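Asker: Please work out how this folds:
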Amino acid sequence: MHIICGLGNPGEEYEHTRHNAGFDSVDALAEELRVNYWKNECGALTAKTTYKGEDLLLVKPQGFMNTSGGPLKKVCQAYSATADDVIVIHDELDIDPGTIRVKHGGGLAGHNGLKSIADKLQTKDWTRIRVGIGRPPGRMSVVDWVLGRPKKDGWDDFVQGTHLASEAALFYLESGLEKTQQRFN
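Answerer: The predicted structure is shown next:
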């Protein structure tokens, strides 16, 4: 069982904000795989599917970003999964909009969702697909930027990034980390 977990905040007010790049990526993946049934379990929305014979569980934790680790840990326990089975898709300030980066392990870059996951899984060693959202312009606060919705050209970049992330998740399952990094980084 592979778990693909998109990070975001629940609720209409957060839909399609930069901070919900993980949710939007998992939604794009669900659309690609024709998943339309979501179940509420372990504090997350989950959807089971398969891809090329592999069992997949799509996950969107329903607590706020900084508590994402609790639901993900419960899902891992319920499905006897480990951090090695997990791919986390999240927003990243230090990557240009419309692009992604894939890595395994590493730092948390001040991302509260990643901090929560590292705390609850007791490791930083899981695969991450980082969706670029860029830095806020001028003196805009980071909080206002990440909780804002992209406008016009920024929207196209945002959608491109989330679709690349969903594509990279499937490619990773087929080809592994190194080839995925070569193709997407």
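Asker: all contacts plus neighbour counts: C-alpha atoms, from now on.
Answerer: Will do.
Asker: so what does the longest helix that the chain contains touch, helix or strand wise?
Answerer: Ordering each helix of the chain by length in residues (DSSP state H) puts helix 152-184 first. The contact analysis (3 or more C-alpha pairs under 8 Å, 6 or more residues apart in numbering; DSSP states H and E) places helix 152-184 against helix 21-32, strand 100-104, strand 127-132.
Asker: most packed of the ones you listed?
Answerer: Mean neighbour count (mean count of other C-alpha atoms under 10 Å) peaks for strand 127-132 among those, with a mean of 27.
Asker: what sits up against the helix or strand following that strand?
Answerer: Once strand 127-132 ends, the next helix or strand along the chain (criterion: DSSP states H and E) is helix 142-146. Outside helix 142-146, the residues within contact range by C-alpha atoms under 8 Å, 6 or more residues apart in numbering are 17, 18, 19, 133, 135, 136.
Asker: same check, this time on stretch 95-105
Answerer: Against stretch 95-105 from outside (C-alpha under 8 Å, 6+ apart): 124-134, 154, 156-162, 164-165, 177, 180-181, 184-185.
Asker: for stretch 112-125, same thing?
Answerer: 7, 65-70, 72-73, 83-84, 104-108.
Asker: try stretch 45-52
Answerer: By C-alpha under 8 Å, 6+ apart, the list of residues contacting stretch 45-52 reads 33, 35-40, 55-62, 170.
Asker: Following up with a second sequence; could you model it the same way so I can compare the two?
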Amino acid sequence: MFQMIVIVGLGNPGRQYTGTRHNVGFEVIDLLSDRNQIPVNKIKFKALVGEGFIGNQKVLLVKPQTYMNLSGHSLLEIVNFYKLDPKQIIVVYDDIDIETGKLRIRTKGSAGTHNGMRSIIYEIQTDDFPRVRIGIGKPKFGNLADYVLGRIVKEERELIDITVRDAAEAVEVFIKEGIQTAMNQYNK
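Answerer: Next up, the predicted model:
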């Protein structure tokens, strides 16, 4: 296994973004933090970070504080500091192209419509890193930015909470048993 795995949850810093669809990546990091007793409370690399273990694997949990569209700035600092292979990175983020409540784990891929992922791919110059995509669905009408930055409505909250829990479990399975096992269990 790798010396360290970096798990990056995408979101926007600040209380006004808590509970929004765009911040489900942060919610997964918070859950991993709780489940594995890894406090995410140090400010480093333009991010809130916490170092610890999931199973026997050393991990760095990361919540970039650069705002979504500049997430790559934070991750590039981490990649350069630890001299990471892209396969040592797992990015967890919301995806409007996946229906609410579904998860997709991939070994690599394009950014799609996600600006945080575009920033990461641009900054680290590759799309060849694993990711866990959390479905938030598309708005039936209205502005996309308003939708992703909107609070998760009560009717969706329970489903999103289950999906966030599944995403955290999928990351743990990925780290302990490999990406193929995680994909088999969670790509439904």
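Asker: ok so, going back, which of the contacts of stretch 45-52 of the first structure has the most neighbours?
Answerer: Highest neighbour count within the contacts of stretch 45-52 of the first structure: residue 59, with 29 neighbours (other C-alpha atoms under 10 Å).
Asker: how about residue 53 of the second structure, what's its match in the first structure?
Answerer: Aligned counterpart of residue 53 of the second structure in the first structure: residue 50 (TM-score structural alignment).
Asker: can I assume its match sits in a strand?
Answerer: Yes: assessed by DSSP: H, G, I helix; E, B strand; the rest coil, residue 50 of the first structure belongs to a strand.
Asker: Number of residues surrounding it?
Answerer: Neighbours around residue 50 of the first structure, by other C-alpha under 10 Å: 13.
Asker: Give the buried residues for the longest helix of the first structure.
Answerer: Neighbour-count burial for helix 152-184 of the first structure flags 155, 157-173, 177, 180-181, 184 (criterion: 16 or more other C-alpha atoms under 10 Å).
Asker: In the second structure, what stretch matches it?
Answerer: Residues 154-186 of the second structure are where helix 152-184 of the first structure lands, counting by TM-score structural alignment.
Asker: on that earlier part again, looking at the contacts of stretch 45-52 of the first structure, which is nearest residue 13 of the first structure?
Answerer: Set against residue 13 of the first structure, the nearest of the contacts of stretch 45-52 of the first structure by C-alpha to C-alpha is residue 62 (13.7 Å).
Asker: Residue in the second structure paired with that closest one?
Answerer: Match for residue 62 of the first structure (TM-score structural alignment): residue 65.
Asker: Okay, its match and residue 160 of the second structure: tell me how far apart.
Answerer: 22 Å (C-alpha to C-alpha, to the nearest Å).
Asker: cool, and residue 120 of the second structure?
Answerer: 24 Å.
Asker: For the spatially most central residue of the first structure, give me its contacts.
Answerer: Nearest to the mean C-alpha position of the first structure, by C-alpha atoms, centre = their mean, lies residue 89 at 1.9 Å. Neighbouring residues of residue 89 of the first structure by C-alpha under 8 Å, 6+ apart: 4-7, 21-22, 25-26, 128-131, 165.
Asker: mean distance, stretch 157-177 of the first structure to its aligned residues in the second structure?
Answerer: Following the fit onto the second structure, the mean deviation recorded for stretch 157-177 of the first structure is 1.0 Å by mean C-alpha distance after the TM-score superposition for the first structure.
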